[in-house]
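Colleague: Have a look; sequence and predicted model below, questions after that.
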Amino acid sequence: MSSETSTPSTGKPRVAVVFGGRSSEHAISVVTAGAVLRAIDRTKYDVLPIGITADGRWALTSADPDRMAIADRKLPSVDDLAESADGAVLLPVDPGSREVVYTEPGNVPKALGDVDVVFPMLHGPYGEDGTLQGLLELSGVPYVGSGVLASAVGMDKEYMKRVFTSFGLPVGPYEVIRPQEWDRDPAAARKKIVDFAADHGWPVFVKPARAGSSFGITKVDDLAGLDAAVEEARSHDPKIIVESLLRGREIECGVLEFEDGPRASVPAEIPPVTAHDFYDFEAKYIDSASGMVPAPLTEEQTARVQELAVRAFEAVSCEGLVRADFFLLDSGEFVINEINTMPGFTPISMYPRMWQESGVSYPELVDRLLQAALRRSTGLR
């Protein structure tokens, strides 16, 4: 067992960085965690890296960030980083204890010491959607980021938009196809989408309602490509959402929790990508398409998108951090597309780049998030 997993006696807060997971965003979570592990101040925190394999096993892993990066277009995985093929990490089940235990078949369980705070670097279902947050609430361990409800709402594009609308935030046109609708009567479900396209125009974007990193998204130009797009989205989530094409500029804005409340970063702009139909997974992570930070906006436009980003953060009752994504329409109106309650932290990710430009360095950003989590207690929020 490595020195990283021994019980610390330094008196420093112990951070469990949890990453990987069962979603299609497993590899991006590993990359994100590698960047965070590189940035955490080891003079201030002790670190325990815990990876969740694609089949859900919690494993002790290497803490070497170099092994957690995308190399030669190959995506990393927790299985490649795990110290044992069958060892498992167990969180405390007693809220009065924060001791983490490591078990291997045929061996006596080993105590790894207490964990003071969890940094859950998971994206997508089974990590960013409130499930892990609920587990940590039951365990009584503080964690970085939003609570159960905000995480669940932030993962579900339908209910996110419903919350935004109820708080007066502008959203674009959308239609939802629930699992039973497509299973029971695909012709009727298909007609809903066709009618939506007739009202708002082709092309439309067919998306999984609860996924991220642009997985499962298809730009559909006409009826001929619709069924394949629906099946692709449903391979990631049985509920899908259909959105109209909004003509304008893609603008992002980060929100970070400070001691006196949430603040917005300078915004960024995602320019049109020429090698892809839209800003998809390949463009983001493989070809490393880069945004402009700060976005070339007027002072009034910057102030408006920052205001909307903070309002979205507060509407969903978020904590810690959020990246809010907008369209600046040709009409001059901002429309919010979605928020991400655990945005990417890879070296090329927009969230840390926006805060870097706003005067908060990457290590300071990580430290602020950990300190905010340590100030909070678990329980109903």
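Modeller: Looks like it came in fine. Numbers count the residues shown, from 1 in each chain.

Colleague: C-alpha from now on. contacts and neighbour counts both.
Modeller: Fine.

Colleague: Would you map the helices across the stretch 51-200 of the chain?
Modeller: Secondary structure of the stretch 51-200 of the chain (DSSP state H, counting those that start in this stretch): helices at 78-81, 131-139, 148-155, 157-166, 179-184, 186-200.

Colleague: The shortest one: which residues count as buried?
Modeller: Okay, so that is helix 78-81. 78-79, 81 (16 or more other C-alpha atoms under 10 Å).

Colleague: what's it in contact with?
Modeller: 20, 30, 51-54, 59, 61-62, 67, 85 (C-alpha atoms under 8 Å, 6 or more residues apart in numbering).

Colleague: right, and out of those residues, which lies closest to residue 236?
Modeller: residue 54 (14.2 Å; C-alpha to C-alpha).

Colleague: Now for the closest one: which residues touch it?
Modeller: Applying C-alpha under 8 Å, 6+ apart, the residues near residue 54 are 20-23, 26, 78.

Colleague: quick one: which two of the residues you listed are the most distant?
Modeller: 23 and 78 (12.5 Å).

Colleague: Buried residues in the longest strand along the chain, which are they?
Modeller: What stands out as the longest strand in the chain, according to DSSP state E, is strand 248-258. For strand 248-258, burial by neighbour count (16+ other C-alpha under 10 Å) applies to 248-257.

Colleague: With distance to residue 352 as new columns, can these be given to me in JSON lines?
Modeller: Converted to JSON lines, those look like this (distance: C-alpha to C-alpha, whole Å):
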{"residue": "248", "distance to residue 352": "24"}
{"residue": "249", "distance to residue 352": "21"}
{"residue": "250", "distance to residue 352": "17"}
{"residue": "251", "distance to residue 352": "15"}
{"residue": "252", "distance to residue 352": "12"}
{"residue": "253", "distance to residue 352": "11"}
{"residue": "254", "distance to residue 352": "8"}
{"residue": "255", "distance to residue 352": "11"}
{"residue": "256", "distance to residue 352": "10"}
{"residue": "257", "distance to residue 352": "14"}
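
Colleague: Comparison target below:
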Amino acid sequence: MPSAGRVRVAIIFGGVSSEHDVSCLTAGGVMRAIDEDAFEVVGIGITPTGRWVQVTTDEMKAFDIVDGTLPRLGEERDEAVLLRHGGEGTGRVATLDGDSLVNVRDFDVAFALLHGPFGEDGTIQGLFEMFGVRYVGSGVAASANSMDKDLMKRQLAGAGLPVCPWITVTQARWQRDQAGCREAADELSYPVYVKPARGGSSMGISRAETPEDLVAAVEEALRFDPKVIVEEGFVGAREVELAVLGSRDGAPPRVSVAGEIAMHTASGFYDFVAKYTPKDEVVTLHVPAEVDADLLARLQKIAGATFTAMGAEGLARVDLFVLPDGSLFVNELNTMPGFTRTSMYPSLWAQSGIPYADLIAELILLAVSRPLGLR
């Protein structure tokens, strides 16, 4: 456990995935809101080429959307390295200066604001486990399985939770038997959504209205991931999201009020542009969603059960579909949802009584209270 005084938090952001810029935007939002009287921040960026670098808190606070452009780390900085520290649960970062290590800083807990592969998928969580460092969020297995939409659906279906019908297409299968893949997809009802299995932020996702649209959609998704899912689209469904927050002492996870994404386009497709550079005429986020008490209770029950079934920890956003007949389906669970002040996850908790700065603090303290090793 950290010693008395401010908890030292390493905020790790950027990364090599296609969501690098979104991660930098998230880091800026967190840094501007975090209580610096309670937490001492150590900024660690990962550049688009995978170089680890130290970043000052003032630089992080400046990360924002400027003239429609998201922030991005440059490659000109001196490289840093992560080190194992002798203290229990303590990590260390240092910058390389020739053969010397400079600007050596210790931290008590890691907060990886990394979206997408090589950050949200269990890889960096495994690194923290190897280094014996406490960290915010889900562990290796929950992160990896939740990131892979195919594995996630299999795990949720095995737990008896309702998931959207889907098929999985690998690059090898697509090259070997494209006709067979198309036949399998024809068992679904169109329109279908074609998604990289391990992507996020709607990168590489397409909506195929007819079987004729499928080939282009699969090939677009394969540009981002050699594993793709084709998922049945529900016509007339409401897309509702709930934020889940872990609890201490074995208590059930906490679940927020519901929010709803209302699209104002013909396709109803919540793509990357709509998420991060939105305009009112494209999308409206309703927080809270207009749902009656019975429906809210059902949504919260399934969201909490989804969090538990995936073995998630700390935080997750659970996305569900509400069909016109009232039936519910889990779309996905996101272990590192968008986390700027205006993102759905913090907005849902603000509406549920936990303001942004308090939510950041609670996530860090949940990580600090978690034991090291197997749990």
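Modeller: Happy to help now that I have it. Model, not experiment: these values are computed from the prediction.

Colleague: Let me see the TM-score of these two.
Modeller: TM-score of the superposed chains, computed with TM-score structural alignment, normalised by the length of structure 2, equals 0.93; 366 aligned residues with a C-alpha RMSD of 1.9 Å.

Colleague: okay, now the corresponding residue of structure 1 for residue 47 of structure 2: neighbour count?
Modeller: In structure 1, residue 47 of structure 2 lines up with residue 53, judged by TM-score structural alignment. As a burial measure, residue 53 of structure 1 scores 21 neighbours (other C-alpha atoms under 10 Å).

Colleague: Residue 53 of structure 1 reaches residue 23, doesn't it?
Modeller: No: counting by C-alpha atoms under 8 Å, residue 53 of structure 1 stays clear of residue 23, with 9.9 Å between them.

Colleague: Residue 302 of structure 1 matches what in structure 2?
Modeller: Using TM-score structural alignment, the equivalent of residue 302 of structure 1 in structure 2 is residue 296.

Colleague: Output the contacting helices and strands for whatever helix or strand that match lives in.
Modeller: Assessed by DSSP states H and E, residue 296 of structure 2 sits inside helix 293-309. Helix 293-309 of structure 2 is packed against helix 149-158, strand 238-245, strand 254-263, strand 315-322, strand 328-334, with contacts defined by 3 or more C-alpha pairs under 8 Å, 6 or more residues apart in numbering; DSSP states H and E.

Colleague: Try it again at 10 Å.
Modeller: Counting contacts by 3 or more C-alpha pairs under 10 Å, 6 or more residues apart in numbering; DSSP states H and E, helix 293-309 of structure 2 is packed against helix 140-147, helix 149-158, strand 238-245, strand 254-263, strand 315-322, strand 328-334.

Colleague: dump the residue contacts of residue 240 of structure 1.
Modeller: 156-158, 175-179, 182, 206-211, 216-217, 230-234 (C-alpha atoms under 10 Å, 6 or more residues apart in numbering).

Colleague: before we move on, what about residue 326 of structure 1?
Modeller: 170-172, 248-253, 269, 305, 308-309, 333-339.

Colleague: redo that, cut-off 6 Å
Modeller: The contact partners of residue 326 of structure 1, by C-alpha atoms under 6 Å, 6 or more residues apart in numbering, come to 250-252, 335-337.

Colleague: Mind telling me what it corresponds to in structure 2?
Modeller: Using TM-score structural alignment, the partner of residue 326 of structure 1 in structure 2 is residue 320.

Colleague: Tell me how far that match lies from residue 334 of structure 2.
Modeller: Distance, residue 320 of structure 2 to residue 334 of structure 2, using C-alpha to C-alpha, to the nearest Å: 12 Å.

Colleague: ok, now residue 305 of structure 2?
Modeller: Distance check for residue 305 of structure 2 against residue 334 of structure 2: by C-alpha to C-alpha, it reads 14 Å.

Colleague: Give me the more crowded residue out of those two.
Modeller: residue 334 (23 against 18).

Colleague: Could you identify the residue of structure 1 that aligns with that one?
Modeller: Match for residue 334 of structure 2 (TM-score structural alignment): residue 340.

Colleague: before we move on, what about residue 115 of structure 2?
Modeller: Correspondence of residue 115 of structure 2 to structure 1, assessed by TM-score structural alignment: residue 123.

Colleague: count of neighbours near its match?
Modeller: Around residue 123 of structure 1 there are 31 residues (other C-alpha under 10 Å).

Colleague: same thing with residue 198 of structure 1?
Modeller: 10.

Colleague: likewise residue 206 of structure 1?
Modeller: Quick note: residue 206 of structure 1 (other C-alpha under 10 Å) scores 28 neighbours.

Colleague: Name the helix or strand for the residue lying closest to it once chain neighbours are set aside, please.
Modeller: Computed as C-alpha to C-alpha, 6 or more residues apart in numbering, the closest residue to residue 206 of structure 1 that is not its neighbour in sequence is residue 242, at 4.7 Å. When elements are assigned from DSSP H and E, residue 242 of structure 1 belongs to strand 240-244.
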